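[1] generate coordinates for the sequence data below:
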Amino acid sequence: MRAVAFLLLLLCATCHIALSFTDGKWHFPGLLPNGNFELGPKPSDMKGTEVIGPHAIPEWETSGFIEYIKAGQKQGDMLLVVPEGAFAVRLGNEASIKQRVKVIKGMYYSITFSAARTCAQEERLNISVAPDWGVLPMQTLYSSNGWDSYAWAFQADYDVIEIVIHNPGVEEDPACGPLIDSVAFRALYPPRPSSRLKWLAVEDLASMVTNRLYEVGQGWQKWHTSSMGSSFLELLIFSCLDHAENLLKNGGFEEGPYVFPNTSWGVLIPPNIEDDHSPLPGWMVESLKAVKYIDSDHFSVPQEKRAVELVAGKESAIAQVARTIPGKTYALSFSVGDASNSCEGSMVVEAFAGRDTIKVPYESKGKGGFKRAVLRFVAVSNRTRIMFLSTFYTMRSDDYASLCGPVLDDVKLLSLRTPPRHI
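    Model (predicted):
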């Protein structure tokens, strides 16, 4: 009976951490209440398409010029499309929408929402949860249907927070402004770096295998420096990596923002996101353009359920700083592939580990697939910056309008013992 009680207590504690709740109701990862705006204002709270009154849209509080948009509605010659359901909202000049959410103080959370430009070309959005805020640029359109999904993360400083999405733009036409739809929310669990004890055991294993191979024949020293020996050592490294703890955090990208199940364009991780508030825990987007977070339900992913697509050439880079020991040898391994999204052609992923670099070519047919690569390097400091970017810009062959690029996944960093040198 005590065991059952303990398990129930553990389950309750787990659920408490995994959930947040809105207006006193438990809220699982997914859409906020009326996050897709399908519950609209009453006719008495509307003046044409304009929403009248701050509480006219259920579950939301609005300010400024807000329009309630129906799918298929026209703006001049432009047909307004809604990605999910039949309704969305448009934020005019200095307009905002917000919703209160009860959370666990100190935890990290991510917000995912879909947005589309209308008449303005330099649109941007300010998203905030006090005291944190961020400005998300919308100049670059990554999908051909006009809509992109964005992610933003924060750490909760209070038990009740307000999620605010604000249009800071000032246009001549007050009706100009971004469309917003499908606002979702989930808790993030920042992964920890690996235990030192386990990877020391793995490097000892690699050293023992190397020594044993030398004992097999005196020709090993000459053979292991050849191209064939180098390839064999790479296979050995991969074998060790498969059974070792990873020195990088979230190397498989499994922890990240909520991905909408009914959309097929992934989620953009905005540029210049800092590590401590990244919607992709452990990683920083150090570039002018976003990287795309993709899932195996809609794309080809090399490992497990999630991966990252480098969609904007050298303007789309992702990085992480790892703890290293100067003078030690390390192996950085990773998968490069395509997302099976008609992204075809010659691709190259550049990987950097401190001063060392490698370029990994990949010929994509746009139908999925991947290859493994490894970069061995000697650390020169106690912190080493690991970074990946795509050399080329690529457009999808099915619409020639959507940016795409190579997929990065299963990134591992292993400490290796330098093989003995025999005279």
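
[2] C-alpha only now, for contacts and for neighbours.
    OK.

[3] pull the number of nearby residues for the nearest residue in space to residue 30 that is not next to it in sequence.
    Nearest residue to residue 30, sequence neighbours excluded (C-alpha to C-alpha, 6 or more residues apart in numbering): residue 184, at 5.0 Å. Here the number of neighbours of residue 184 (other C-alpha atoms under 10 Å) works out to 23.

[4] test my guess that residue 366 contacts residue 340.
    Yes - judged on C-alpha atoms under 8 Å, residue 366 makes contact with residue 340 at a distance of 4.9 Å.

[5] now do the SS call for residue 211.
    Judged by DSSP: H, G, I helix; E, B strand; the rest coil, the three-state class of residue 211 is helix.

[6] what's the neighbour count on it?
    If you count neighbours by other C-alpha under 10 Å, residue 211 ends up with 14.

[7] again with residue 349
    Residue 349: 25 surrounding residues under other C-alpha under 10 Å.

[8] separation between it and residue 266?
    According to C-alpha to C-alpha, to the nearest Å, residue 349 stands 20 Å off from residue 266.

[9] those helices in the stretch 51-200 of the chain, which residues are they?
    Secondary structure of the stretch 51-200 of the chain (DSSP state H, counting those that start in this stretch): helices located at 196-216.

[10] strands along that one, start to end?
    Residue ranges of the strands in the stretch 51-200 of the chain, as given by DSSP state E, counting those that start in this stretch, are 61-63, 66-70, 74-75, 78-79, 87-91, 96-102, 108-116, 124-129, 132-137, 147-155, 160-166, 179-188.

[11] before we compare anything, build this one as well:
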Amino acid sequence: MAFLISGLLPNGNFEMGPKRSDMKGTVVTNPHAIPKWEISGFVEYIKSGQNQGDMLLVVPEGAFAVRLGNEASIKQKVKVVKGMYYSLTFSAARTCAQEERLNVSVAGDWGVLPMQTLYSSSGWDSYAWAFRALYDVVEIVIHNPGIEEDPACGPLVDSVAMRALYPPRPTRVFVDNVIKNGDFEGGPYIIPNTTWGVLIPPFIEDDHSPLPGWMIESLKAVKYVDSDHFSVPSGKRAVELIAGKESAIAQVVRTVAGKRYSLTFSVGDANNACAGNLVVEAFAGKDTLKVPYNSAGKGGFKRAVLRFVATGNRTRIMFYSTFYTLRDDDFSSLCGPVLDDVRLLSIRNP
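    Take a look at the predicted model:
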């Protein structure tokens, strides 16, 4: 059993497949037929380009993926560091039903990831989910709880990966930055050669967040993007607010009542044809600021600042996008402004 810090799980892309004797058509008949995995229920081994009725099934990475039918699951044991937080990343696509979802669980932690909203026109999205390792070896389970008329109806799953998350702390540049992970460099594993980033699902709290230090306080996901595939204002990683006011991130920080603070941050676009008038709304307690950004969809950013006086020893910092926006080159893909390099500094001499 391999010890994993960051990267694909063993056979996490399912390129090593079952023997023909362990299959009936596309259905895998032996629970241990897929190397490194154990399966249960109606699981299919899908080759890219395979037809399902009038639909062509496409695989995001490599040539193979699995499809989980009603109540089907895949699981694998992984060696970890007890007490450490990890983020699980995997790619998934709907194939039949609008209400498809996946249940992810690891040693007492679990979460249901809704797939009703498709954010990428490729048909695939990558999702992140975090957990704390309670043991030295954990079992990762991805389960389809769906109950469809067609038992084969269910999502495709591919590229299952993991990344260790380290506790975020306030940073010191020249002065103390109260915000934790304000540069978003700490976050989930982004699968190489995928161009759609990673979705961080809604209603994620900061103690189990794939984006350390941050909560997703919204009905829709936010997207985690990297500089290999997108324009990022600073460093290697940033967040794209892709679903208007339904796509929000927040952090509660320590402040001193009566003290003045300066919240600075970068607003830009990801160089993904997200053009038009983008607006990020920033909140610090009861103070707000709207930051317009006229995007050509080709990259770029600007800095903004919100100054406020703290009213208590805790202040809630939040960001969301004012508008829903679609990419100019793809009217079925949601997009939005990029947020990066968030800093909260006390002003000693206003």
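
[12] I'd like the strands of the stretch 51-200 of the first structure written out as JSON lines, with distance to residue 374 of the first structure added.
    Shown next, in JSON lines, are the strands of the stretch 51-200 of the first structure (distance: least, C-alpha to C-alpha, whole Å):
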{"stretch": "strand 61-63", "distance to residue 374 of the first structure": "51"}
{"stretch": "strand 66-70", "distance to residue 374 of the first structure": "50"}
{"stretch": "strand 74-75", "distance to residue 374 of the first structure": "52"}
{"stretch": "strand 78-79", "distance to residue 374 of the first structure": "48"}
{"stretch": "strand 87-91", "distance to residue 374 of the first structure": "46"}
{"stretch": "strand 96-102", "distance to residue 374 of the first structure": "44"}
{"stretch": "strand 108-116", "distance to residue 374 of the first structure": "32"}
{"stretch": "strand 124-129", "distance to residue 374 of the first structure": "38"}
{"stretch": "strand 132-137", "distance to residue 374 of the first structure": "34"}
{"stretch": "strand 147-155", "distance to residue 374 of the first structure": "30"}
{"stretch": "strand 160-166", "distance to residue 374 of the first structure": "42"}
{"stretch": "strand 179-188", "distance to residue 374 of the first structure": "29"}
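
[13] looking at the ones you listed, which is closest to residue 9 of the first structure?
    Of all the strands of the stretch 51-200 of the first structure, strand 179-188 sits nearest to residue 9 of the first structure, with 20.5 Å by C-alpha to C-alpha.

[14] next, count neighbours for the nearest residue to residue 42 of the first structure once chain neighbours are set aside.
    Of all residues not flanking residue 42 of the first structure in the chain, residue 56 sits nearest, at 7.1 Å (C-alpha to C-alpha, 6+ apart). As a burial measure, residue 56 of the first structure scores 19 neighbours (other C-alpha under 10 Å).

[15] which residues sit in contact with the equivalent of residue 56 of the first structure over in the second structure?
    Here residue 56 of the first structure is matched to residue 33 in the second structure, going by TM-score structural alignment. Residues near residue 33 of the second structure by C-alpha atoms under 8 Å, 6 or more residues apart in numbering: 17, 18, 19, 22.

[16] wait, which of these is closest to residue 112 of the second structure?
    Taking C-alpha to C-alpha as the measure, residue 112 of the second structure sits nearest to residue 17 out of the contacts of residue 33 of the second structure, at 27.0 Å.

[17] what residue in the first structure is paired with the closest one?
    Checking TM-score structural alignment: residue 17 of the second structure goes with residue 40.

[18] pull the number of nearby residues for the closest residue to that match other than its chain neighbours.
    Nearest non-adjacent residue to residue 40 of the first structure, counting by C-alpha to C-alpha, 6+ apart: residue 57, 5.4 Å away. Residue 57 of the first structure: 22 surrounding residues under other C-alpha under 10 Å.

[19] how about the one 5 residues further on?
    Residues contacting residue 62 of the first structure under the criterion other C-alpha under 10 Å number 22.

[20] so it sits against residue 68, correct?
    No - counting by C-alpha under 8 Å, residue 62 of the first structure sits too far from residue 68 to count as a contact (11.4 Å).

[21] joint contacts of the two?
    Residues touching both residue 62 of the first structure and residue 68 by C-alpha under 8 Å, 6+ apart: none at all.

[22] what distance separates stretch 53-64 of the first structure from the centre of its chain?
    Stretch 53-64 of the first structure sits 30 Å away from the centroid of its parent chain (C-alpha atoms, centre = their mean, to the nearest Å).

[23] quick check: end-to-end length of that stretch?
    Start-to-end span of stretch 53-64 of the first structure (C-alpha to C-alpha) is 10 Å.

[24] coming back round to it: trace the residue nearest to residue 30 of the first structure over to the second structure, please.
    Aligned partner of residue 184 of the first structure by TM-score structural alignment: residue 161.

[25] pull the contacting residues for that match.
    Residue 161 of the second structure makes contacts with 6, 7, 8, 9, 12, 88, 89, 90, 189, 191, as judged by C-alpha under 8 Å, 6+ apart.

[26] all strands in the stretch 251-400 of the first structure, in order from the N-terminus.
    Under DSSP E, counting those that start in this stretch, the stretch 251-400 of the first structure gives strands at 267-269, 284-285, 291-295, 306-309, 317-323, 329-337, 344-353, 356-365, 370-378, 383-390, 394-395.

[27] which of the contacts of residue 33 of the second structure has the largest number of neighbours?
    residue 17 (19 neighbours).

[28] report the separation between it and residue 11 of the second structure.
    Distance from residue 17 of the second structure to residue 11 of the second structure, by C-alpha to C-alpha: 9 Å.

[29] what's the overlap in contacts for those two?
    In contact with both residue 17 of the second structure and residue 11: residue 35, using C-alpha under 8 Å, 6+ apart.

[30] give the equivalent position in the first structure for residue 217 of the second structure.
    By TM-score structural alignment, residue 217 of the second structure lines up with residue 286.

[31] cool, and residue 259 of the second structure?
    In the first structure, the residue matched to residue 259 of the second structure (TM-score structural alignment) is residue 328.

[32] what's the local residue count around that match?
    For residue 328 of the first structure, the neighbour count with other C-alpha under 10 Å is 15.

[33] does it touch residue 381 like I think?
    No - counting by C-alpha under 8 Å, residue 328 of the first structure does not reach residue 381; the two are 9.6 Å apart.

[34] list the contacts of the match of residue 259 of the second structure.
    Residue 328 of the first structure neighbours (C-alpha under 8 Å, 6+ apart): 378, 379, 415, 416, 417, 418.

[35] any idea how far residue 396 of the first structure is from it?
    For residue 328 of the first structure, the distance to residue 396 of the first structure equals 42 Å [C-alpha to C-alpha].
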